[in-house]
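Visitor: Below are the sequence and a predicted model for it; my questions follow.
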Amino acid sequence: MDNPMLAERLDAFAALLELNGSGFYTTRAYRRAAELIRSTPADVASIVRAGRVRELKGIGPGIEARLRELVETGELSELRELEAEVMPELVGVGRLIGLSPTRMRELGTALDVRTLAALREAVAAGRLEGVRGIGPKTAEKIRAGLTGLEDVRPRRGVLLSRARALGGEIAAALEGEPAGDPRRWCDLSSRFAVVVRDPAALDFFASLPQIVSVLERDEDRAVGVTVEGIPVEVIAATPESFGTVLVHATGSPEYVASLGPLPERATELEVYSSIGCPFRPPELREVDAADPPPDLLELDHIRGDLHMHSTASDGKATVLQLALAARELGYEYIAICDHTKAVRVVEGLDADGLRRQAEEIGAVNEELAPFRILRGSEC
């Protein structure tokens, strides 16, 4: 089992744990482990077999045990058990149409259904009226939602960090390019899209652990829904039209409309060049194309970092190491703000420790001038 597959299984497990009421920190630990595995160049399965996976930062005994089961058997028994208990397909669809996970699980149990197709059959057969707690208004809401499911916009979006990770995971699995709201770095994302070059990716789409149900499918397009209740559109583009499709799929719809008719081109740069419009990065595609874009903040504009921790509390580098690394990045200054004893979550500095650190910082400032370390503390 390769790294992307291991990461996908952990992401799916995290989503189900969240639905099942597990704490924020537990689900976050599994998602961070998935991100770590996805970014690790070495083969993580080999590291697991060698008994060294705990050497990777953030991998504790619980995650290690589940990784070992995945590597040795290709399956995760708890994942199957949670799928049966949580009913992710119904939960994802329910969130999309505005019904809570609890209500959808109750509905699935009452109707003895676990899938969207089975739910639609039960609704068409008039079985909703016999479900306890489902009144006429809720029944009509379910019927209306299922009828126009492909066009429903979710009531709540996904926060940027999760949206970027989710969109990236799906795009990587399909060997495509992420688009939609996450590509524009929207604070909340409710419109996800991926543009692929190979139409065969549409067949693989339904098997992704992030997708609990496929709502629509035709020759060059598919729409699925995640367990968060977010629709994801996958579009297959020809090599000649890939750039044009990517512009449309990235949006925003208002911005794309302001560009006018777009010719088919292989890249976004070619699209912009052909219509005589300066290229805009995705995060600036929210306003009318005729409006002048603002200047973007770039990495070389950053002059310093005003909150860093050293090994004096819960950091991983010494004062000198932090200063040298920051100077290597082109920074002119940093501020070291280690925890004090007043913060009881970690071992912090007392008054004597702060004085010693002040002396250490002063010595490093003399050595590395004109680079400057500012002193602070997190109380």
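Guide: Perfect, thanks for sending it.
Visitor: Please make it C-alpha for all contacts and neighbour counts, starting now.
Guide: OK.
Visitor: ok, residues contacting the longest strand anywhere in the chain?
Guide: For the chain, the longest strand by residue count, based on DSSP state E, is strand 211-218. Applying CA atoms under 8 Å, 6 or more residues apart in numbering, the contact partners of strand 211-218 are 88-89, 92-93, 115-116, 149-150, 205-206, 222-227.
Visitor: Show residues contacting whichever helix or strand comes after it.
Guide: If you walk from strand 211-218 toward the C-terminus, the next helix or strand you reach (DSSP states H and E) is strand 221-226. Applying CA under 8 Å, 6+ apart, the contact partners of strand 221-226 are 92-93, 150, 202, 206, 210-217, 231-236.
Visitor: got it, and stretch 277-295?
Guide: Residues contacting stretch 277-295 (CA under 8 Å, 6+ apart): 183-186, 250-252, 254-255, 258-259, 268-269, 272-273.
Visitor: ok, back up a step: now do the longest strand of the chain: distance to the chain's middle.
Guide: Computed by CA atoms, centre = their mean, to the nearest Å, the chain-centroid distance of strand 211-218 equals 20 Å.
Visitor: Kindly report the same for stretch 202-209.
Guide: Relative to the chain's own centre, stretch 202-209 is displaced by 18 Å; criterion: CA atoms, centre = their mean.
Visitor: Any chance you could list what contacts it?
Guide: Residues contacting stretch 202-209 (CA under 8 Å, 6+ apart): 8-9, 11-12, 170, 173-174, 211-214, 220-222, 224, 234, 236.
Visitor: re the thing from before, among the contacts of stretch 277-295, who's most crowded?
Guide: residue 250 (27 neighbours; other CA atoms under 10 Å).
Visitor: wait, isn't it in contact with residue 181?
Guide: Yes. Judged on CA atoms under 8 Å, residue 250 makes contact with residue 181 at a distance of 6.9 Å.
Visitor: Is residue 233 in a helix, a strand, or coil?
Guide: Three-state assignment for residue 233 (DSSP: H, G, I helix; E, B strand; the rest coil): strand.
Visitor: for comparison:
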Amino acid sequence: MPIHNADIAAIFEEIADLLEIESANVFRVRAYRNAARILQELGKDVRAMVEKGEDLTRLPGIGDDLAHKIKEIVETGHCAMLDKLHKQLPPTITELLAIPGLGPKRVSALYHELDIQTMEQLQRAVRDHRIQALPGFGEKTEMRIADALAIHASNTSRFKLAIAAQYAEPLAAWLRTVPGVQQVVVAGSYRRARETVGDIDILITATEHSPVMVRFCGYDEIAEILSHGPTRSSVILKCKLQVDARVVAPESYGAALHYFTGSKAHNIAIRRLGQEKRLKINEYGVFKDQTRIAGETEESVYQAVGLPFIPPELRENRGEIEAARKGCLPKLIELSDLKGDLHTHSKASDGHATLKEMAQAAKQRGFEYLAVTEHSSRLTIARGLDSVQLAKQIDEIDRLNAQLEGITLLKGIEVDILEDGSLDLPDWILGKLDLVIGAVHSHFGLSRARQTERILKAMEHPHFTLLAHPSGRLIAKREPYDIDMMRIIRQAKARGCYLELNATPDRLDLLDTYCQAAKAEGVLICIDSDAHSVLDFDNLRFGIGQARRGWLEKSDVLNTRSLKALRPLLKQTM
């Protein structure tokens, strides 16, 4: 079975989980955790690197020991260290860590005190009210676990977009090599750039005798074939992702692509427009009585009901049809519109590259500028900077800018917003920076009123520029903290500061609906990679997908401005 980056990352994540439950050395745990994150987000195929004999230690955060284990996993499909840990602890116990509020210490207590090893056992313990009797838990914690279990059950069958991409894109590329194949496109929620994907729909056009369905069912990552036919097959990959492939006639390609891209609500609305014109619209085409009048292209489907083409990311029946009728669909932002990145980290805190390496990588991507925004000192786990260390970095950036050509480093900080809304560093050092990013990294469980007031107070600070990952959510891992986002958006408008859309695949934060709300209020969004290595810039494409779902245009995004146009916008917040 071919090994993808996500497969190796999953093994390292499980090793970290089991080590943490066993109270292993925190730095050892962190090494596996960081390696898992890096591999999940890595644009390069690690398997290909191993096959070519490339030096894996050149990857950020990968030393000799981790490189050896990666090679072992690629070549054998498993890791001896994980096998050893499984003999010491039940392998299912790591599933419990997916429940918000259950850290390694609590999972360890549940296992040793109540012999809870599985989700089912945890659900029974909650139902029987046995958890609240454990020291350090209590009734409120038990209730939160019950709520989190319900949410987790609805999320377990979905894959994060970036993870789905690691499986869908190689499969689509492989199908394009099959004789007779003309077009292959991944449709469904993947094409709409939803943050999570339940399954994969692949549409194919091919010549009559193409063996594409036979080849599809012979793909070497398939665990189970659910159905197999000449024009449609359905399989489960070994990663448990379901993939449905369909061969469609060229004259129906556009109609099928529209139908299988969805969303269901959007398609129903389009069919109703067709019915008003006495047209029948389905996956085979647009029909007037028995005659097909459109369907070869998606554009022809929309034209048949009197609309211009609607981009896939907008197809959620959230006003896009009315906007199309009025001729005011947004011209959605493209990746090439970005002129820089305003949230990145270097080796000075928890990054994996030097300032110069980050600058050179940004320049290679055509950026004009790159803001270096290390963590502040309160976030000790990320080796955050204190005032003295930040002052030294400011001087270092000034010296480096004198040498660099074609790229400018901006001086910034990702400063912690403390529980009372104050910022983690004093005004004298914040005033020396080009921008100050405020971020919540603790006290996620505050009440809605307290959490909102905490952030509003931070945004009032005269040096505050940008609110990082505004909801704090980690997809399928941590729910957003409870805040009044519209008050946050309106505060940004009143203060003249900005909100971030964090492109890290685990975050994709802001939500698309809040991007749309910020646009309506005239608040600029900054699409940032939150890069911790030169390879993390690849994640900006996922941020762009989320921005497009939020109706954002080039003019709605702060870092589409040139450096000359950007500087006054940063200064107005200071």
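Guide: Ah, there it is. All of these numbers come straight from a predicted model, not from anything done at the bench.
Visitor: Need the TM-score between these chains.
Guide: After superposition, the two chains reach a TM-score (TM-score structural alignment, normalised by the length of structure 1) of 0.59; 306 aligned residues with a CA RMSD of 5.0 Å.
Visitor: Spatially, which two of the contacts of stretch 277-295 of structure 1 are the most separated?
Guide: 186 and 273 (25.5 Å; CA to CA).
Visitor: still on that earlier bit, average offset between the longest strand of structure 1 and structure 2?
Guide: By mean CA distance after the TM-score superposition for structure 1, the fitted strand 211-218 of structure 1 averages 2.5 Å away from its aligned residues in structure 2.
Visitor: Check which residues of that strand are buried.
Guide: Using 16 or more other CA atoms under 10 Å as the test for burial, strand 211-218 of structure 1 gives 211, 212, 213, 214, 215.
Visitor: which residues in structure 1 form strands?
Guide: 158-159, 177-179, 188-189, 192-196, 211-218, 221-226, 231-236, 304-308, 333-336, 372-375.
Visitor: whoops, the stretch 401-550 of structure 2 was the one
Guide: 408-416, 435-439, 466-467, 498-502, 525-528 (DSSP state E, counting those that start in this stretch).
Visitor: can you list these in a markdown table and add mean neighbour count and distance to residue 548 of structure 2?
Guide: Shown next, in a markdown table, are these (neighbours: other CA atoms under 10 Å; distance: least, CA to CA, whole Å):
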| stretch | mean neighbour count | distance to residue 548 of structure 2 |
| --- | --- | --- |
| strand 408-416 | 25 | 26 |
| strand 435-439 | 27 | 23 |
| strand 466-467 | 27 | 20 |
| strand 498-502 | 28 | 11 |
| strand 525-528 | 28 | 11 |
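Visitor: CSV for the ones you listed, including distance to residue 486 of structure 2?
Guide: What follows is those, written out as CSV (distance: least, CA to CA, whole Å):
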stretch, distance to residue 486 of structure 2
strand 408-416, 22
strand 435-439, 18
strand 466-467, 14
strand 498-502, 12
strand 525-528, 14
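Visitor: Looking at those strands, which is nearest to residue 359 of structure 2?
Guide: Closest of the strands of the stretch 401-550 of structure 2 to residue 359 of structure 2 is strand 408-416, at 6.9 Å (criterion: CA to CA).
Visitor: Adding distance to residue 345 of structure 1, write the strands of structure 1 out as TSV.
Guide: TSV is the format used below for the strands of structure 1 (distance: least, CA to CA, whole Å):
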stretch	distance to residue 345 of structure 1
strand 158-159	27
strand 177-179	38
strand 188-189	31
strand 192-196	38
strand 211-218	38
strand 221-226	36
strand 231-236	40
strand 304-308	17
strand 333-336	18
strand 372-375	21
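Visitor: mind listing what's buried in stretch 31-49 of structure 1?
Guide: Going by neighbour count (16+ other CA under 10 Å), the buried part of stretch 31-49 of structure 1 is 31, 32, 33, 34, 35, 36, 37, 38, 44, 45, 48.
Visitor: what's the span of that stretch from first residue to last?
Guide: End-to-end distance of stretch 31-49 of structure 1 (CA to CA, to the nearest Å): 21 Å.
Visitor: what does that stretch rub up against?
Guide: Stretch 31-49 of structure 1 is contacted by residues 1-4, 6-8, 10-11, 14, 53, 58-59, 63-64, 67-68, 71 when judged by CA under 8 Å, 6+ apart.
Visitor: how far does it sit from the chain's center?
Guide: Using CA atoms, centre = their mean, the offset of stretch 31-49 of structure 1 from its chain centre is 17 Å.
Visitor: if I look at residue 173 of structure 1, how far off is residue 221 of structure 1?
Guide: In terms of CA to CA, residue 173 of structure 1 sits 16 Å off from residue 221 of structure 1.
Visitor: Also residue 18 of structure 1?
Guide: Counting by CA to CA, the gap from residue 18 of structure 1 to residue 221 of structure 1 is 30 Å.
Visitor: Residue 256 of structure 1 too?
Guide: Counting by CA to CA - residue 256 of structure 1 and residue 221 of structure 1 are separated by 19 Å.
Visitor: Between the two, tell me which one has more neighbours.
Guide: residue 256 (20 against 16).
Visitor: Surely the more buried one is in contact with residue 247?
Guide: Yes. Using CA under 8 Å, residue 256 of structure 1 makes contact with residue 247 at a distance of 7.3 Å.
Visitor: and residue 200 of structure 2, which of the strands of the stretch 401-550 of structure 2 is closest to it?
Guide: Here strand 498-502 is closest among the strands of the stretch 401-550 of structure 2 (CA to CA), at 24.8 Å.
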